[in-house]
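# Mind looking at a prediction? Sequence and model below.
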Amino acid sequence: MAPDLSSHVHAATDVAPKSPSKPKQDEINPATATDAIDDVEAAGGSSPPGDGVNYVARAQWLRAAVLGANDGLVTVASLMIGVGAVNEARSAMLATGLAGLVSGACSMAIGEFVSVYAQYDIEVAQIERAHDDDDDEAKKDNLPSPTMAAGASALAFAAGAALPLLAGGFVRAWAGRVAAVCVATTVGLAGFGVLGAYLGGASVARSGARVLLGGWLAMATTYGVLRLFGMQSA
């Protein structure tokens, strides 16, 4: 081969573009790859597979519903048991339970209405200070309704209060009446605790036990105080 031809061949070989080599599998940093996947998922707002429930948003209405029902249940049951400690008449316990249901539902409705309206006024003032006329009406439409909150709170309280009232209000014997109220209240407390925990994605056992112990403590305290008061009055 001629010297000139040989030199041209080697030069052409040296300047030929090389194809980019693929990185070897062991050169990829697993931590970097994992971080990149996490960043993509966070940017896309994706949730873990099989769990697309927004428990934080659900907690807003769940808290009001469970609180209202649990409050009605404990309040009326404690009132009926407390009155039963000093008065064994069935009419006295029934009237007490009914008065507790009505007054408690009204109190819950008024309290919720005032509370939510205060929040409504604060958020409206904040929207108006932002001076965004295009989105003002849309933002105001998404604000909580004080009337709906008051109605939901009153209904939740009444639903919880009706359980001990219906369970023990019409039992003739005093011991059976008190026992019926205690049993119905226990079942209701456990049910509300478990339901709230299930819907909120929390521990069912801990929530049920916490609500149950709190209700028992309220009923025992009311019974003990009124029993002591009745003995001293006699």
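That came through fine. Numbering: from 1, shown residues only.
# Please count neighbours and contacts with C-alpha atoms only from this point.
Fine.
# buried set for stretch 214-233?
For stretch 214-233, burial by neighbour count (16 or more other CA atoms under 10 Å) applies to 215, 216, 218, 219, 222, 223, 226, 227.
# could you say what helices and strands the helix or strand that contains residue 35 packs with?
Using DSSP states H and E, residue 35 sits within helix 30-44. Using 3 or more CA pairs under 8 Å, 6 or more residues apart in numbering; DSSP states H and E as the contact test, no helix or strand touches helix 30-44.
# How far off centre is that helix?
Remark: helix 30-44 is offset 31 Å from the chain centroid, using CA atoms, centre = their mean, to the nearest Å.
# Do you have the helices of the protein handy? List them.
In the chain, the segments counted as helices under DSSP state H are 3-15, 30-44, 55-86, 90-130, 133-141, 146-168, 174-200, 204-233.
# contact partners of the fifth one?
Think helix 133-141. Defining contact as CA atoms under 8 Å, 6 or more residues apart in numbering, one finds that helix 133-141 is touched by 124, 127, 128.
# what about versus this one:
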Amino acid sequence: MSEHHSHKSQRSGWLRAAVLGANDGIVSTASLIIGVSAADSSREAILLAGVAGLVAGALSMAAGEYVSVSSQADVEQADLALERRSLKHNREWETQELASIYRQRGLEPKLADEVARQLMDHDALEAHARDEIGITDVSRAQPLVAALSSAAMFTIGAGVPLLVTALVPLSQIIVAVSAVCLLLLVMLGVAAAIAGGASPWRGGLRVLVWGALAMGLSAVVGRLFGVVV
């Protein structure tokens, strides 16, 4: 009986965006709230700072992802345009180039030539995009999707410390926000590691350490200077 198994690498794109957005939302907003709270501010000022951080952070994430992924998309389109021209004017040379790639991957020369010709006849541009350039439907850049997903995950993550701030007594905001957000960060790191097939302990510890460091430094700044800088 054959054993079925699924690969994790196909999840890397959406997993990276989801984890990065949620992690940034939690850490940045929680750190902002803790810093303002440490400066002995009112609940209204703390919530205002948190909401402002959420809006600015979500828009910044969206803009950053859109610009970054758009640049990747531009490079992909330029490569595909170059390949399309070469296929039009140098088809036989492109066929041999494709066969050479398959020989390097372990196919016998005759089989590599046959595979290259069949794939060229089926969809030459797709074959070269996949095997020469490394562009597939799964990895293809999608700027708008990346921007919206990052902004959405940031908003969800940032909503947690804001909700805690609104519900707990003013004197307990720092402790409550820190505890809830650090626990959530660990859960997020563990879940991401499991989804990616990595060590859950390493994933959880990684986000715990950096999250605690960010929140701790924000509290120190707020306590020393009375403002968040």
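That came in fine, so what should we check first? Keep in mind the model is a prediction, meaning the values are calculated, not measured.
# coming back round to it: just name the most buried of the helices of structure 1.
Highest mean neighbour count among the helices of structure 1 (mean count of other CA atoms under 10 Å): helix 146-168, with a mean of 23.
# so the helix holding residue 35 of structure 1 matches what in structure 2?
The aligned range for helix 30-44 of structure 1 in structure 2 is empty, by TM-score structural alignment.
# okay, how far is it across stretch 190-209 of structure 1, tip to tip?
Using CA to CA, to the nearest Å, the end-to-end distance of stretch 190-209 of structure 1 comes to 7 Å.
# how about it, aligned to which bit of structure 2?
Residues 186-205 of structure 2 are where stretch 190-209 of structure 1 lands when matched by TM-score structural alignment.
# And the matching stretch, how far out from the chain middle?
15 Å.
# Give me the contacts around it.
Contact with stretch 186-205 of structure 2 is made by 8, 9, 11, 12, 15, 19, 23, 185, 206, 207, 208, as judged by CA under 8 Å, 6+ apart.
# can you tell me which residues contact residue 57 of structure 2?
Contact analysis of residue 57 of structure 2 by CA under 8 Å, 6+ apart lists 25, 154.
# Just tell me what it corresponds to in structure 1.
So residue 57 of structure 2 corresponds to residue 104, using TM-score structural alignment.
# Return the distance of its match relative to residue 149 of structure 1.
If you measure residue 104 of structure 1 against residue 149 of structure 1 using CA to CA, the figure is 15 Å.
# just residue 109 of structure 1 next, same as before
Separation of residue 109 of structure 1 from residue 149 of structure 1 (CA to CA) stands at 8 Å.
# can you tell me which residues contact residue 64 of structure 2?
Taking CA under 8 Å, 6+ apart, one finds residue 147 in contact with residue 64 of structure 2.
# oh, I was asking about residue 145 of structure 1
Contact partners of residue 145 of structure 1, counting by CA under 8 Å, 6+ apart, are 116, 117, 120.
# let's see 10 Å
Contact partners of residue 145 of structure 1, counting by CA atoms under 10 Å, 6 or more residues apart in numbering, are 113, 116, 117, 120.
# check contacts around the aligned partner of the last one in structure 2.
Aligned against structure 2 by TM-score structural alignment, residue 120 of structure 1 finds its counterpart in residue 73. Counting by CA under 10 Å, 6+ apart, residue 73 of structure 2 touches 67, 79, 140, 141, 142, 143.
# switch to 6 Å and redo it
Neighbour list for residue 73 of structure 2: residue 141 [criterion: CA atoms under 6 Å, 6 or more residues apart in numbering].
# Leaving out sequence neighbours, find the closest residue to residue 151 of structure 1.
Once flanking residues are discounted, residue 151 of structure 1 sits nearest to residue 109: 6.2 Å by CA to CA, 6 or more residues apart in numbering.
# Next one: residue 134 of structure 1 relative to residue 128 of structure 1, how far apart?
11 Å.
# Same question for residue 182 of structure 1.
Separation of residue 182 of structure 1 from residue 128 of structure 1 (CA to CA): 52 Å.
# what residue of structure 2 takes the place of residue 88 of structure 1?
Alignment note (TM-score structural alignment): residue 88 of structure 1 maps to residue 41 of structure 2.
# go on, residue 157 of structure 1?
Under the alignment (TM-score structural alignment), residue 157 of structure 1 pairs with residue 154 in structure 2.
# quick one: its match and residue 25 touch, right?
Yes. Counting by CA atoms under 6 Å, residue 154 of structure 2 touches residue 25, with 4.3 Å between them.
# thinking again about what came up before, separation between the residue nearest to residue 151 of structure 1 and residue 102 of structure 1?
Separation of residue 109 of structure 1 from residue 102 of structure 1 (CA to CA) stands at 11 Å.
# Over to residue 209 of structure 1?
28 Å.
# Find the nearest non-adjacent residue to the most centrally placed residue in structure 1, please.
The residue lying closest to the centre of structure 1 (CA atoms, centre = their mean) is residue 59, at 3.3 Å. Among residues not flanking residue 59 of structure 1 along the chain, residue 200 sits closest, at 6.4 Å (CA to CA, 6+ apart).
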